[in-house]
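Peer 1: task: produce atomic coordinates for the following.
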Amino acid sequence: MMSQFDKDMSRCDGGNPSNKSSASEAASEQTNYLDHEIAQLTKLGSSPHVHLGRVVPGRLRLPISTVKMLLGREGNYGGRGRFSSADRCHLQCRYLPVNGPRMVDQMRSRAYVSQFSADGSLFIAGFQGSRIKVYDVDGGWKVKKDIRARNLRWTITDTSLSPDRCYLVYASMSPIINIVNVGSGTTESVANVTEIHFGLRFSADDDNEFGIFSIKYSTDGRELVAGTRDSSICVYDLGADKLSLRIPAHLSDVNTVCFADETGHLIYSGSDDRLCKVWDRRCFTTKGQAAGILMGHLEGITFIDSRGDGRYLISNGKDQTTKLWDIRKMSSNAFNAELGEEDWDYRWMEYPPQAKKLKHPKDQSLASYEGHSVLRTLIRCYFSPSYSTGQKYIYSGSSDGFVYVYDLVSGAQVARLEHHEGPVRDCSWHPFYPMLISSSWDGDILSWEFPGGGEARARPKRRSGRRRDYYYY
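Peer 2: Modelled structure (predicted):
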């Protein structure tokens, strides 16, 4: 695939025309321009060397054509004799994965989670019907592991793959998280029948009300952090095989948690209490005391993704927005005010039109991205890959069945991927290739790519007569 992509890069106009002109035009017309340090960092990470575009006389205009950049590289206009990472990102981020889709798999139960491994060699998809599939991406998307889950309540709420890609943990609305050996030779992994699924207990009581919405491995693979239904954040020490930390973190369900960077010192959390919180494990002075609070969402927070630098993060909210945050703007106390709609429930009600006009009086976010819908389930959002795009974009699933891609700096919507018949709860952009996988409550796992000449592959047929009684989580 990569060799074909490299061929495309040498073409004069080898891209999707709609991605080259319409995106830049929309960005230029956008009035909500992000004037902040992260805008400059994004430009530095995804803009080419100024001399590479000046192969012919005239004003430098972005985006610079592929041919000009190739000529500039051969002529050593940048002074390096090669493309820098920013040059590469400038080229690759124009080739958005919007063609297709191609069917990867089709199940008869709702897909809740779907993620590439950090190196892009594996892809994990979790379904409500107690199934988790691990696909070998480099091996033609063959199923490497077909996992039949145990201790499952309601659905697979989250999965996380260890950094060495040997172990997978999966969570549900249960106090026990299970761990599976993904590296073993057994393809079909039926819990405690063909393989042992080791249980890690996150609550002493077998409480039917306890559940885990979010679970993440630390970068070193030694710890797990979890967000729970009892308003807590839990950290599990895998080496000691015990719960090492439990914080009563929020006033409502903790829907999402993640480590801020590779150190594991900082943890981000998001809750139905409408707050994002930052936790620094190096300086706990009082149990349950956050290092800072980020306010701005009018409704509960469904997901958080870290930029990986310990400074910036994005969050999806039930107020139908994705927000960008800088933790240096956080507060020590929350602003207690009656916000949002009191009787509104995102699981089965549409978002009230009048609520879209409301603004948080103490909004600390840097920017808001609107267009997608966060209803029915905990819709997820992400930064685009650093390697291929310089994290220039933000993308999100949506309850209307689309995947939305926004320009981080301008806020412009640069792509909308349409095919699913149910909410797209999760989606994942390959860390290196122009490929995006979307998973939906319609049971379909679809691949969106940038193929050879820009031709869309044969689209999978929609299935008729499918029920659409979608409700919880």
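Peer 1: alpha carbons only for contacts and neighbour counts from here, please
Peer 2: Fine.
Peer 1: quick check: Lys318 vs Gly292, distance?
Peer 2: With distances taken as CA to CA, to the nearest Å, Lys318 is found 22 Å from Gly292.
Peer 1: the two - which one has more neighbours?
Peer 2: Lys318 (27 against 19; other CA atoms under 10 Å).
Peer 1: what sits against the more buried one?
Peer 2: With contact set as CA atoms under 8 Å, 6 or more residues apart in numbering, Lys318 has these partners: Leu298, Glu299, Gly300, Ile301, Thr302, Tyr346, Val374, Leu375.
Peer 1: could you dump these into a markdown table and include distance to Arg150, neighbour count and secondary structure?
Peer 2: What follows is those, written out as a markdown table (distance: CA to CA, whole Å; neighbours: other CA atoms under 10 Å; DSSP: H, G, I helix; E, B strand; the rest coil):
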| residue | distance to Arg150 | neighbour count | secondary structure |
| --- | --- | --- | --- |
| Leu298 | 36 | 26 | coil |
| Glu299 | 33 | 23 | coil |
| Gly300 | 29 | 24 | coil |
| Ile301 | 28 | 31 | strand |
| Thr302 | 25 | 28 | strand |
| Tyr346 | 29 | 20 | coil |
| Val374 | 29 | 30 | coil |
| Leu375 | 28 | 27 | coil |
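Peer 1: next up, for comparison:
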Amino acid sequence: MKEKEKELQLKDSKLMDALALENSLKAEIKHLEHTVFELEATNQTLKDEHQALQMAFTALEEKYHKVQEENSELMARWLSQKMKEADVMNQENDRFFRHKQERLQKDLEDAASEPVQIQAEAITGVYMRGVTPICLSASLPTKAQCILDAHEGEVNAVLWSPTGSLFATGGSDRKIKLWDYNGGQCTCKGTLLGSNAGITALEFDFDEAFVLGASNDYASRLWSLSDQRLRHTLTGHSGKVLTAKFLGDSTKVVTGSHDRTLKIWDLHTRACSKTIFAGSSCNDLVTLHASSIISGHFDKRVRFWDPRSDQTINEISLQGRITSLALSPDRATLLACTREDTLKVIDLRMNQVVYTLSADNFKVAFDYSRAVFSPDGSYAMAGSSDGTLYIWNIKKEKVERTLKEHTHAIMACSWHPSGSVILSSEKQKKVVLWSDI
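Peer 2: Here you go, the predicted model:
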């Protein structure tokens, strides 16, 4: 009897354990079902998010393709516009060259119709104001005819007037001096005052009535040659003005500055009519038929500007900082002097470098060293840091002559419009006039 009771108790115990296990498993099943429900809900949310992202991606992809198509269309239109502008510039160059050739032909015909004693002029070195010399072939001087202590310090700029009847020098002593060249002798005929810092660049107007000077005092100034009086002071730059040129005629001026801007000035109102943000310090600039400005910059780029717009119409990148720019007599070629110790000859019609001029010992001394073409466009000239003046034959790409008289680095040079006389200036006071006369 007791054994049966024990068996029943054992069975009841097992039954209770089984029931407890069953209840535990049922609770776990419910927990797992709840977990599965939550996971299904999360999965559905993720599916919905994925679908939404997929739709957003599709929309963005369509927008991207549309923007790509618009960009391609804009690039095509931009290239087309650039080609049109290049064609316009080439046409203007052609017109200017034809006009110059016609004027030259007329001058030659007029000169041939009456006797002219050219030899006497060549011997005396006298040039008449108002009569621009005609240079058919430039000659290369071999000797220093005049050595001048032109200024009290650096002579940053030297320039012949359009007729060659006089030349101007600008120095760190804040003065511009005017010099007569007569009978092989150089005589100071006046000093232009008014600048508050060193003169950095000079420019004569075509009629030889005014001289324009850029200065380190953040300004440029205009003097009249007839009475040697200061007429205009153009202020507005926030850095040194490194270059100033007339734009078309003597009523407009364009200046380039260390403050990375170009400014166009109206001399009638004595005010800045336009400011162009160039993006880099402008060391020099030239103007092309009043329809284009070409600037050379510290960031090694030559930029082409339309005065009516703030945007570049072309850009050429070189290997060195650009110190100066000069136009050839036919205005179809640009000469760029760079701190990589080379001169680059750029064909403006092809917008590319066609000649590179260099020499073993030629070193560009300053960020504002100036190089020039000869009046017939056959030669290029620049000064070196050791005081040597180099003259290259452009088409042969070789040094044709070196002239040594300076004892300090040469800063600027200028070729007489007749092609027979050369000027060069140095870091320490001196200006040298080179001639075979």
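Peer 1: if I've got this straight, Phe97 of the second structure is in a helix?
Peer 2: Yes - looking at Phe97 of the second structure with DSSP: H, G, I helix; E, B strand; the rest coil, it is inside a helix.
Peer 1: hmm, Ala86 of the first structure is touching Gln92, no?
Peer 2: No - in this structure, Ala86 of the first structure is not within contact of Gln92 by CA atoms under 8 Å, at 9.9 Å.
Peer 1: from Thr243 of the second structure, how far off is the equivalent of Cys258 of the first structure over in the second structure?
Peer 2: Aligning on TM-score structural alignment places Cys258 of the first structure opposite Val286 in the second structure. Distance of Val286 of the second structure to Thr243 of the second structure, given as CA to CA: 9 Å.
Peer 1: neighbour count for these two, which is higher?
Peer 2: When Val286 of the second structure and Thr243 are compared on other CA under 10 Å, the one with more neighbours turns out to be Thr243, at 29 against 23.
Peer 1: ok, that one touching Asn283?
Peer 2: Yes - counting by CA under 8 Å, Asn283 is a contact partner of Thr243 of the second structure at 6.6 Å.
Peer 1: so what sits against both of the two?
Peer 2: Taking CA under 8 Å, 6+ apart as the criterion, Thr243 of the second structure and Asn283 both touch Gly256, Ser257.
Peer 1: rewinding a little: how far away from the center of its chain is the helix or strand that contains the match of Cys258 of the first structure?
Peer 2: Val286 of the second structure belongs to strand 282-288 when assigned by DSSP states H and E. Distance of strand 282-288 of the second structure from its chain centroid, counting by CA atoms, centre = their mean, to the nearest Å, is 6 Å.
Peer 1: contacts for that strand, please.
Peer 2: 242-248, 255-262, 293-298, 322-327, 331, 367-368.
Peer 1: mean distance, the next helix or strand after that strand to its aligned residues in the first structure?
Peer 2: Using DSSP H and E, the next helix or strand after strand 282-288 of the second structure towards the C-terminus is strand 292-297. Compared with the first structure after fitting, strand 292-297 of the second structure has a mean deviation of 0.6 Å; criterion: mean CA distance after the TM-score superposition for the first structure.
Peer 1: give the buried residues for strand 292-297 of the second structure.
Peer 2: For strand 292-297 of the second structure, burial by neighbour count (16 or more other CA atoms under 10 Å) applies to Ser292, Ile293, Ile294, Ser295, Gly296, His297.
Peer 1: same question for stretch 126-145 of the first structure.
Peer 2: Using 16+ other CA under 10 Å as the test for burial, stretch 126-145 of the first structure gives 126-137, 143-145.
Peer 1: what of stretch 274-289 of the second structure?
Peer 2: Neighbour counts using 16+ other CA under 10 Å place 274-276, 278, 280-288 of stretch 274-289 of the second structure among the buried residues.
Peer 1: cool, stretch 157-175 of the first structure as well?
Peer 2: Buried residues in stretch 157-175 of the first structure (16+ other CA under 10 Å): 157-163, 165, 167-175.
Peer 1: out of the buried residues of stretch 126-145 of the first structure, which are inside strands?
Peer 2: Per DSSP state E, strands hold the following members of these: Gly126, Phe127, Arg131, Ile132, Lys133, Val134, Tyr135, Asp136, Val143, Lys144, Lys145.
Peer 1: of those residues, which pair is most distant in space?
Peer 2: The largest separation in these, counting by CA to CA, is between Phe127 and Asp136 at 17.7 Å.
Peer 1: now the end-to-end length of stretch 398-417 of the first structure.
Peer 2: Start-to-end span of stretch 398-417 of the first structure (CA to CA) is 10 Å.
Peer 1: stretch 430-448 of the first structure now?
Peer 2: Stretch 430-448 of the first structure has its terminal residues 10 Å apart, counting by CA to CA.
Peer 1: how about stretch 303-319 of the second structure?
Peer 2: Start and end residues of stretch 303-319 of the second structure are separated by 14 Å (CA to CA).
Peer 1: next, the contact list for Ser271 of the first structure, please.
Peer 2: Counting by CA under 8 Å, 6+ apart, Ser271 of the first structure touches Ser231, His250, Leu251, Ser252, Asp253, Val254, Asn255, Thr256, Gly300, Ile301, Thr302.
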